[in-house]
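S.K.: coords please:
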Amino acid sequence: MHPAPTPSKALIRQPALCNWLDLSRSGLDKLRKKDPTFPKPLKDGDSRQAAAFYVVAEVEAWLQAKIAKRDEAA
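M.R.: Here you go, the predicted model:
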């Protein structure tokens, strides 16, 4: 059985993204600061504690670009 396709505008919460990328929260923060091409989060409110969501399609596109760049260098 094949998994259902991910909708292109699906959102993922920051903790789930950390799990997916195998990063700690601070590791994700460092990645965001170091790589300006990393997708920006959507905040669910103005407070600092508001949940942060990422667009799955943007993260997947970022990953594909990183893989393509790696493959070009090889």
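
S.K.: from here on, contacts and neighbour counts on C-alpha atoms
M.R.: Noted.

S.K.: Chain neighbours aside, what residue packs nearest to the residue nearest in space to the middle of the chain?
M.R.: Nearest residue to the geometric centre of the chain (C-alpha atoms, centre = their mean): residue 59, 4.0 Å. Nearest residue to residue 59, sequence neighbours excluded (C-alpha to C-alpha, 6 or more residues apart in numbering): residue 39, at 6.2 Å.

S.K.: Next, the structure of the following sequence, for comparison with the previous one:
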Amino acid sequence: MTKARIPITTGKVNLVTGTQTIKSARWPFGRNKFYELVKANLIKPHFTHEGARPVYSVEEINAAFQPCNA
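M.R.: Alright, predicted model coming up:
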């Protein structure tokens, strides 16, 4: 029997994966733009433990995403 994978988050979510960011309707920029922002160091990767995949700060993503008001 396999257990269902239930995400363990409590309170406000502070970190998201790159895939979650790219697929989110909240931040409508594509993969290329997201990784350009990472490369420009506007969004910094964080590692929860050695060998982990990077996660990104929601606060940094919000600051980097500026919707066009024109």
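
S.K.: So after superposing, what's the score?
M.R.: Between these two chains, after superposing, the TM-score reads 0.52 (TM-score structural alignment, normalised by the length of structure 2); 55 aligned residues with a C-alpha RMSD of 2.8 Å.

S.K.: just to revisit the earlier point, now do the same contact list for the aligned partner of the residue nearest to residue 59 of structure 1 in structure 2.
M.R.: Alignment note (TM-score structural alignment): residue 39 of structure 1 maps to residue 43 of structure 2. Counting by C-alpha atoms under 8 Å, 6 or more residues apart in numbering, residue 43 of structure 2 touches 37, 56, 57, 60, 61, 64.

S.K.: Let me know the distance separating the last one from residue 52 of structure 2.
M.R.: From residue 64 of structure 2 over to residue 52 of structure 2 the distance is 24 Å, taken as C-alpha to C-alpha, to the nearest Å.

S.K.: With neighbour numbers in mind, choose between these two.
M.R.: residue 64 (15 against 9; other C-alpha atoms under 10 Å).

S.K.: now the helix or strand hosting residue 38 of structure 2, how far from the centre of its chain.
M.R.: If you go by DSSP states H and E, residue 38 of structure 2 is part of helix 31-39. Its chain's C-alpha centre and that of helix 31-39 of structure 2 lie 11 Å apart, by C-alpha atoms, centre = their mean, to the nearest Å.
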